[in-house]
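Student: This is a predicted model, with the sequence first.
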Amino acid sequence: MPLRVLVVDDSNFFQQRLKEIINRHPDLQVVGIAGNGREAVDKTLSLKPDIITMDFEMPVMDGVTAVRLIMAQCPTPILMFSSLTYEGARVTLDALAAGALDFMPKNFGEVSQRAQSLSDKLHERLLTLGKSGRTPIPKVSPQPERPAVPVQPRPISAPKARSSRARPELVIIGASTGGPVALTDVLVRLPRVFAAPILLVQHMPENFTKAFADRLDKQCQIRVREAVDGDRLEPGLALLAPGGKQMLVERHGDGATVKIMQDDRVTYKPSLDITFGSAAKQFGAGVLGVVLTGMGSDGREGARMLKAVGSEIWAQDEASSVIYGMPMAVAQAGLTDRILSLTDMGPSIAREVL
């Protein structure tokens, strides 16, 4: 039986094009169309769709409010469509925090040109999210605003052999689908005084990562910002890889910095494999690599490189993952030292590094 889809958008053109694209796949069927958020809530309750596509800027009721009400009354996997602007990213992050599971850029050019790549991506997202049947990850309350106290960088020593008591010199956390909420859950549980630098790799397009980093910085006790080329690695500072680019690490005599670069040879931009692999070469056994929820297997080969030099790999468990793809890939490859639930991940990282 095909997965039943409810399309929510106030543009008649977008409604019909989405319906046409979705119905091309034999395992997907549009069963309803709503022109605003209020109608979306009503049709969700009456039609009980398997998945919903949701615009955010609509009359009567906006998409974020509709997501919140749907999750409260009839939890359903929701895929948001978002404009590729800072404001669009900010609203999309609000929708993800309210319970939406994933998002796609709303590109009228692609829709008008009948781009096959758009059809393939949309079909993949809808099938994956619809079959997952996941309800959103429980939200956690942001920590109190951190005091404006400077944290002195801890010198980064040369690579050394890992022992059972060795503290990681660097923490790298990667995620894809479900990642914005999962990363928030992990990072808000870390204390302000955190003894290691953190690198974050979240599959996101350009413009989104700046908004996401700003949001995390306001919610967390640690500092968070979008990485720029040459940023120093500092304890208590999380650097988020910018969308559309790759983040590597480089060591110097007085510490380490990130290198931000273009690399069109790789599917994911940013890619966890690339950041993991770079850290394996530069930090040896001094890395704690963490793989969270997400589609695909990005991170597996990089984790293999980290394990080969003695670093530890942790992965999120299936029960708390929105999509058990990335963490499953490293677990099935026999690369995980620990498999943890999302709620245990942040406290466990804090204990490992303090």
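Tutor: On my side now, so go ahead. Numbering: from 1, shown residues only.
Student: contacts, neighbours, all on C-alpha from now
Tutor: OK.
Student: can you pull the contacts of Leu170?
Tutor: Leu170 makes contacts with Ala196, Pro197, Ile198, Leu199, Phe283, Gly286, Val287, Leu288, as judged by CA atoms under 8 Å, 6 or more residues apart in numbering.
Student: tell me which residues in stretch 126-135 are buried?
Tutor: Leu126, Leu127, Leu129, Gly130, Arg134, Thr135 (16 or more other CA atoms under 10 Å).
Student: ok, and here's another one to check against it:
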Amino acid sequence: MRTAYVPSRRSIRVLIADDSAFMRKVIREVLSRDPAIEVVGTASNGVEAVNKVLELDPDVVVLDIQMPKMNGLEALREIMRLKPKPVIIFSAFTDRDADLSVQALRLGAVDIIPKPGGPISLDISEVADQLLLKVKAAARSSLHALRMHSSLMLQRYKYLPLSVRGPAEDTPNVAIAIAASTGGPSAVASVISALPKDLPAAVLIVQHMPPFFTRRFAEHLNKTSELTVKEAENGEKLRIGTAYVAPGDYHMIVVRGADGTPQIKLHKGPKINNVRPSADPLFQSVAK
């Protein structure tokens, strides 16, 4: 039986896997700015990445998807089979590639960061902040704990009475609010798939993801759940037995509509704790 992986060293040891020598250099420079992070190795293809995970035993792996010999998804599968580690996918995505993000999460990746479009220098500050924050978050995570978190969430979630109510039979008087960040998608998927189809509540989900990933994530949840799961739309009324995923880069709150029924409002207010969507506005709007 595998024991849970918990980093025990003072520095966070990171392996970078990317087929671009330039990107390996940029990522190394970004991570090396933080004295708490040590880049212990790099790999230029998936086979080398798997071998270096076994050899170097890093705390976190930053992994590209598009690589020769063995692509990132295949490498991720092997890493999780042979020596499970927190893996952050850092790769170029388009709308058409968003399904790859769902596959990566299904295989065990704890987070995904899209490479910026255009010249890397234009977005290096934003990417640097994301990389540093998410590498640190990934290093603090225990893969065993992440897998167990879904069962704990099922034991601990509570129906929250909505301060905004409506008379319609399919309008919920209670809601379940769920928020997750690094490592959260797997736990959220486990929770949503375990909820019954006759759930007498609406479910509101905040998962920190890039904008075009949240729709794919909602579609994935919809396929594995007895509930109806969709990406939330501004102004849509809450319905029982439906789960709503906040779109990437939008805060989601619950407000009273013109007819008095609870509905969703999306807005691009300031980031909270460096994230948008944030759990705080959602929880405050549901519980107040």
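Tutor: Cool, the structure landed. Quantities reported herein were computed from a predicted structural model and do not represent experimental measurements.
Student: ok, back up a step: could you pick out which of the contacts of Leu170 of the first structure are located in helices?
Tutor: Phe283 (DSSP state H).
Student: overlap between the contacts of Leu170 of the first structure and the second structure?
Tutor: For the contacts of Leu170 of the first structure, the subset whose aligned partners also touch in the second structure (both residues aligned by TM-score structural alignment, their matches' CA atoms under 8 Å) is Ala196, Pro197, Ile198, Leu199.
Student: From Glu78 of the second structure, how far off is the equivalent of the last one over in the second structure?
Tutor: Which is Leu199 of the first structure. Counting by TM-score structural alignment, Leu199 of the first structure lines up with Leu204 in the second structure. Leu204 of the second structure is 34 Å from Glu78 of the second structure, where distance means CA to CA, to the nearest Å.
Student: The nearest residue to Val186 of the first structure once chain neighbours are set aside: how many residues sit nearby?
Tutor: Nearest residue to Val186 of the first structure, sequence neighbours excluded (CA to CA, 6 or more residues apart in numbering): Gly346, at 4.2 Å. Residues lying near Gly346 of the first structure (other CA atoms under 10 Å) number 22.
Student: what's the spacing between Gly346 of the first structure and Gly179 of the first structure?
Tutor: Computed with CA to CA, the distance linking Gly346 of the first structure and Gly179 of the first structure is 14 Å.
Student: Any chance of CSV for the buried residues of stretch 126-135 of the first structure, columns distance to Pro235 of the first structure and secondary structure?
Tutor: Shown next, in CSV, are these (distance: CA to CA, whole Å; DSSP: H, G, I helix; E, B strand; the rest coil):
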residue, distance to Pro235 of the first structure, secondary structure
Leu126, 39, helix
Leu127, 40, helix
Leu129, 36, helix
Gly130, 40, helix
Arg134, 35, coil
Thr135, 34, coil
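Student: What are the contacting residues of stretch 105-119 of the first structure?
Tutor: Contact partners of stretch 105-119 of the first structure, identified using CA under 8 Å, 6+ apart, comprise Phe14, Arg17, Ile21, Ile22, Phe81, Ser82, Ser83, Leu84.
Student: among those, which two are most distant?
Tutor: Between any two of the contacts of stretch 105-119 of the first structure, the greatest separation by CA to CA is 21.9 Å, found for Ile22 and Leu84.
Student: What is the equivalent residue in the first structure for His267 of the second structure?
Tutor: Alignment note: His267 of the second structure maps to Met261 in the first structure; criterion TM-score structural alignment.
Student: quick one: contacts for that match?
Tutor: Going by CA under 8 Å, 6+ apart, Met261 of the first structure touches Asp229, Lys245, Gln246, Met247.
Student: Now do the buried residues in the host helix or strand of Thr92 of the first structure.
Tutor: For Thr92 of the first structure, the host element (DSSP states H and E) is helix 86-98. Across helix 86-98 of the first structure, burial judged by 16+ other CA under 10 Å covers Tyr86, Gly88, Ala89, Arg90, Val91, Thr92, Leu93, Asp94, Ala95, Leu96, Ala97, Ala98.
Student: show me what contacts the third one?
Tutor: Which is Ala89 of the first structure. With contacts defined as CA under 8 Å, 6+ apart, the neighbours of Ala89 of the first structure are Ser82, Ser83, Asn207, Phe208, Ala211, Phe212.
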